[in-house]
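*Asks:* Sharing a sequence plus its predicted fold:
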Amino acid sequence: MFKIKLWTLKVKTEAFVNSTTFKEKLGFVKSSAISITLGLLVGILFIFCNGENGFGFLWTALSRALTTNISRTLVYFGVYTLIGLGLALGFQLKIFNMGGSGQILSGLLMSFVIMNSIGNETKNAPLIFFVFIISGMLISVACGAMKVYLNVHEVASSILLNWTFWYLLKWYMTVTGTPTASPVLNEHMAMMGNSLWSLCVLLALLAVIVTYIIATFTTTGYKIRIVGKSSTAATYAGIKSQYYILIVMALQGLFISMAGYFYYFLIQGSITFNKDLVPQLGFDGIPIALVAFNNILGVVPVALFWALVKEGASVAITTPQYNSLQPEIADLIFGIIIYCSTLYVLFVKFHLIEKIKQMIYLEKDVLKKNKIKEYKMEIKTQKALLKDVASLNELSSIKEEILATPKEDKQKIKDLSDQYREVKIFHERKYQKVIADLKQNIVDTINNGYKEFEQKTIKGLSINFSNHKAGKVFSALDQVIEKISDYDKENKAVVKQECEILITEAEIQVKELKAQYLESKKEAKEFLKELNANYKINLKNSDEEQKINIKKEYFEKIMEVKDKYDRLH
């Protein structure tokens, strides 16, 4: 039965990979990858402008981050995973918690208070860790409470709390005799044995797994998603939106505070007060969550990349070949990548590859191209009419009547002015509606034409093969699932044999379909090769008027490919 269940899993996986949902999510991944790559290229270009080898700098940064500084890189990975996870949860509910730095500072403040009382020995680590994260959670929940009960926006309250705890911590350090910098923290309080990164990464990954399970497979997670999509609809459905907002903000405080604990105990070591600058750690998670599209699992790879760049760039700047660069260049490159990565929305909305394919298609489809030109000319005409709407006879006559009316007759002037305004708005909206319809006609013409082009050309062979294959496989899958879902142990051997026969038959049918498809594709390619060669020759030896007819004839022939060579009717 194991092989049968493995086959059903394989079929379901293939179906999911080919589904619209998966392709949509894959589009998000592509958009994130493109935006990050763009950021890297801009950063590399900036280094070249400074007279250094940008690609060499990037290679040095990544190699150092993955070798000599792997421990610190992994700590950064755990820290960024926790911060990104916390902010991604909030963004799913449209909660913009900008108080990560304040929550971390509150944890630091309470930790120093406790350590000044009982010491910073490793044995006190559990207590300090507990106090640190509870402090951050309370501050985050306080912001949530102000949002829920006092209608105070979380952005305003959280940013103000950032500065409040910055000055509280600064005041406390001054009172305790260390006004410029805090005492050095004991890194062993955040370590597991002698490993610098193990505890941090373990808790980060555990947090991701637990959060994903709760968010995906539990009623609580479902209710949180409903509240995020529409708090009003959630309220009408009997879901206590306020309760779930407070829960999510508590979780944000938990994850961000955990990140802050590991960051200051394992990486930073202390905090300085020479300048009044709130630590940026709480804001570093924003681009991580955004680039991951607030996806809980997506946060992990993005956090890993952020960790590699952050640690690698700061180390590469200290190497002999790049010591001519300013120390701030590492943070600048990191900032450039963060900024460019936030442009992911452009890549999601603007499907560049799809647009290019459509442009190539339009160059072939002369009729559709001419139709679109007609629409564009009509749009220009309508825009001109919209611009000159005041010159319409109806409006001109009203205007003349206004001018002819004595100034003393204010009521008539007012009535005529209102009439003029209403008529003008009517005609403006009429032209605007026509323009909008024409623009939509252009979009529909391109989309429908391109869809038909895909279905009738050589790609249509592939689409048809996929449809026939799915029909054979899913027919067998339904029968197999029906047989294995409910059977007696005594009949196990019989059911197994029947399922194996169904699977074997389906696989044979698919192989036959594939052979026919490949043969059709081969013949179609040969036809197109000859057609393209003749097309180029005819196009070269013809005048402009003949070229149009040649293009039309060429397009008609490539649109016949699928029907002409498809063997899977």
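*Replies:* Nice, I can see it.

*Asks:* rest of the way, CA atoms for contacts and neighbours
*Replies:* Will do.

*Asks:* Count the residues that sit near Phe293.
*Replies:* Neighbour count of Phe293, defined by other C-alpha atoms under 10 Å: 21.

*Asks:* Which helix or strand contains it?
*Replies:* Counting by DSSP states H and E, there is no helix or strand that carries Phe293.

*Asks:* what's it in contact with, if anything?
*Replies:* Phe293 makes contacts with 28, 88, as judged by C-alpha atoms under 8 Å, 6 or more residues apart in numbering.

*Asks:* again, only using 6 Å
*Replies:* Phe293 sits next to no residue when contact means C-alpha atoms under 6 Å, 6 or more residues apart in numbering.

*Asks:* Relative to Leu343, how far out is it?
*Replies:* Phe293 is 12 Å from Leu343, where distance means C-alpha to C-alpha, to the nearest Å.

*Asks:* Surely Met98 is within a helix?
*Replies:* No: counting by DSSP: H, G, I helix; E, B strand; the rest coil, Met98 is not found in a helix; it is coil.

*Asks:* Second structure follows, compare the two:
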Amino acid sequence: MNQAIKNNSWLLTQKTRIFFRSNEFKTKMNYVKASICAIIAGAILSFIILGANDANPLLFFKYVFSLAFQPLMLDQTLTYWAIYIVAGLSVAIGFKAGLFNIGAPGQMLLAGSMSLVLGLKNPHISQGGGVVSALIISILVGSCLAAIAGALKAYFNIHEVVTTIMLNWIVWYVMKWMFMNQSFGLWEASRNSTKDITQVTDNFNLALNGQNWIIPFIIAIILLALAIFVINYTVLGFRIKAVGKSRDASLYAGTNVKFYIIVSMVISGGLAGVLGMLYYMTQSTVLQFTTDALPSVGFDAIAVALVAFTNGLSILPIALLWAIIKTSAMATTQLPALQMSKQMGQLIFGIIIYMTAISALFIYLKPILWIRRWFNIYNNKDVWGEYQKYRLKIKEYKKEIKNINKEYHVQLKVLKAKGNKEEVLNYKEEVNSQLTNLVGRINNLKTEINFFIQKCYKNLFMEGRKAIRTSYNNAIFGSIAAAVDRYVQANTEYTLKKQQVAFAKRQYEQTVKELAGKAKHECYELLNNYKKDAYLQLTNLHSAYSELISRQNEEIKVLKESYYPIFDQIHHQYENDHVLLKQHEKETMAKLNSEVKALKIKHKQQLHDLRQQQKIAKQQIKAQLKELKLACDNDSVIKQQVATIKENLNLKLQELKKEHLANLEKLRIEQQNKLPELRNKYNHEVSLIIQALKDNNKLLRQELLCKKETYKKAKLAQKRGE
């Protein structure tokens, strides 16, 4: 048992090491680095601006983070945390599909407005019913609004940014008209806003034990978990990401690209609808239309999603940071220790948002690599000398360009004084040709310098300590991967041998089912054999009825067709006399209808007679079936045959059970004898794998030390030579 725990622990450790060296982990860490660098850059710029305004930046940020978690503001901070989690998710889902859903403000405004209307029109609604109803309405309203933009993008290729912005303002003015219209009874003119939902009803809110953050936070975490699961572990999420990566490739792979564009927008709009419900039921319980401004939280959602690089787990800390700044930045500016204008808090918030918008640029920021590269090139005399040659050439070309420009201005004045325009034009073309040639040479030299630097750094890297360490790490990584493969293979073989009992049991159950099914079928055929003739007679009766109807329809058809030549003859005979034609045609048609009617009456009588005959025949068949069933039930031969089948089945099952138990006992005894041996062999093999890995690592370590020693000696020899 202890050995098994050690083996599993070793496997987990090695898999963890492999994961931390994988490209996937490195890519995720690059995203984390970019987000942290963006926030730090925003903070540095904020420090500079605060210092320029005679404020203490450290004191400002200290108060921002401390005030947010004070008892008076903690509820608001946690509520905004939940709001920004949902906000980031709503935009991130669109980004996953390659769509920029900038319509979150309009979607949340429409959903929040509908939630407020629900509460204002139903003041006596219960809290549970109100929350569930508002949630459903918000999701539906937000999804429907976003679906419009998704359909326009999918079917008409109209950019989603344009359509969502237009829809934002359509929603704004429609809501403004609806709420400010006195006939709806939603506007309070004395306050120049809608009626306050908290004053109209006591139950329509998200408070739980006096805390507003609990229900929104539960909703936010549930939605976050669902979004992560759908995007990472379902076919829907895979298709959405595939469409976002490459629509053409998805189309060639058979994906319905239009459908998934609309679906991703619907999901994004539904989350924006939930965002609107949470925001307008906790933070802004009234709507004001004095200024035409959409809710800023919808635009903050874009920044949250961008900084988190649309990663679900990364949205959690970014949303918390946004909630802290949103809650306490404005309040901090009014503290006596700082005494800053209110706009300063908004400015700091805006700077951080702006820096996060360009956070993707920080992925390519590698200052340590750049410094190391230039340091290595500077310390290598041969490389540095070659680099200086390139720089001298560029300086010579630039100096030549300056001389040409000086000479150009002097010569141009002389030529203009002569008044020969053709010479002036020719001279200008000649000088432009020379300058273009020199600029092209300078650009080529710059390209050659970059290529030369990269090549030299690569060569220096391959000769330096870093290369030795990298080769050692790669060798260790390959050794670990091979050991893990051997371990998994050994574990699979051991598990397969342990599963023989379960396989024998499944095989026994399958055989029992097959025998029981076969016996049941035989009994059914034996007991229902007497019904075959009766069922055949019933089938014949139904066939006779169908044939009679078909024959009658055919007779009517033949009768009508027989009159076609008569109608043609009438048309030919009276083609010049329309009145006689109509009269004769009417008489012929009346004759045809009377004959058809008489034929139908005859057919009806035939059908009636056939039904009567079938009814009598069915009664006779039922009576025969009853008599046959009684005879079958009293037939000792059939009973004996059924009993024999059941007895044979029981005997076979008993034999099969005995055989199964014997096999199980045999396997049990065999495993009792062999399982410890197999377990010891397995543990021994795993121990050998681990030991071989350790020995291999020791050899690689010794090789690393030898290479390092050789490298040091080479360096010392080089210094002495210098």
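*Replies:* Alright, I've got the coordinates. All values reported here derive from a predicted model rather than from experimental measurement.

*Asks:* TM-score them against each other, please.
*Replies:* Scored against TM-score structural alignment, normalised by the length of structure 1, the superposed chains reach a TM-score of 0.79; 506 aligned residues with a C-alpha RMSD of 3.6 Å.

*Asks:* Tell me who's in contact with the aligned partner of Ile271 of structure 1 in structure 2.
*Replies:* Superposed on structure 2 with TM-score structural alignment, Ile271 of structure 1 falls opposite Leu287. Contacts for Leu287 of structure 2 (C-alpha under 6 Å, 6+ apart) come out as 193-194.

*Asks:* What separation is there between Leu287 of structure 2 and Trp81 of structure 2?
*Replies:* Leu287 of structure 2 sits 22 Å away from Trp81 of structure 2, taking C-alpha to C-alpha as the criterion.

*Asks:* How many neighbouring residues does Ile601 of structure 2 have?
*Replies:* So Ile601 of structure 2, with other C-alpha under 10 Å, has 12 neighbours.

*Asks:* and the lengthiest helix in structure 2, how far out from the chain's middle?
*Replies:* Using DSSP state H to define each element, structure 2 has its longest helix at helix 636-721. The chain centroid and the centroid of helix 636-721 of structure 2 are separated by 38 Å under C-alpha atoms, centre = their mean, to the nearest Å.

*Asks:* again, but for stretch 520-533 of structure 2
*Replies:* Here the centre of stretch 520-533 of structure 2 is set off from its chain's centre by 56 Å, with C-alpha atoms, centre = their mean.

*Asks:* The spatially most central residue of structure 1 and Ile213 of structure 1, how far apart?
*Replies:* With distances taken as C-alpha atoms, centre = their mean, Phe293 lies nearest the centre of structure 1, 3.5 Å away. Distance, Phe293 of structure 1 to Ile213 of structure 1, by C-alpha to C-alpha: 18 Å.

*Asks:* same check, this time on Lys483 of structure 1
*Replies:* Distance from Lys483 of structure 1 to Ile213 of structure 1, counting by C-alpha to C-alpha: 30 Å.

*Asks:* Of the two, which one has the most company?
*Replies:* Shown here are Lys483 of structure 1 and Ile213; by other C-alpha under 10 Å, Lys483 has more neighbours (15 against 12).

*Asks:* Show me what the more buried one aligns to in structure 2.
*Replies:* With TM-score structural alignment as the criterion, the equivalent of Lys483 of structure 1 in structure 2 is Ala490.

*Asks:* now the helices: where do they sit in the stretch 501-650 of structure 2?
*Replies:* Along the stretch 501-650 of structure 2, the segments classed as helices by DSSP state H, counting those that start in this stretch run 531-562, 564-573, 578-634, 636-721.

*Asks:* Relative to Thr332 of structure 2, which of those helices is closest?
*Replies:* Shortest distance between Thr332 of structure 2 and the helices of the stretch 501-650 of structure 2, using C-alpha to C-alpha, is found for helix 636-721: 55.6 Å.

*Asks:* relative to helix 578-634, how tilted is the closest one?
*Replies:* 100 degrees (axes from the mean of the first three to the mean of the last three C-alpha atoms, to 10 degrees).

*Asks:* I'd assumed Asn32 of structure 2 was in a helix, is it?
*Replies:* Slight slip there: residue 32 of structure 2 is Val, not Asn. Yes: Val32 of structure 2 forms part of a helix when assessed by three-state DSSP.

*Asks:* That one maps to what in structure 1?
*Replies:* Per TM-score structural alignment, Val32 of structure 2 is aligned with Val29.

*Asks:* Quick check: the gap between the closest residue to that match other than its chain neighbours and Lys30 of structure 1.
*Replies:* In space, not counting the residues next to it along the chain, Val29 of structure 1 is nearest to Ala292; the distance is 7.8 Å by C-alpha to C-alpha, 6 or more residues apart in numbering. Ala292 of structure 1 sits 11 Å away from Lys30 of structure 1, going by C-alpha to C-alpha.
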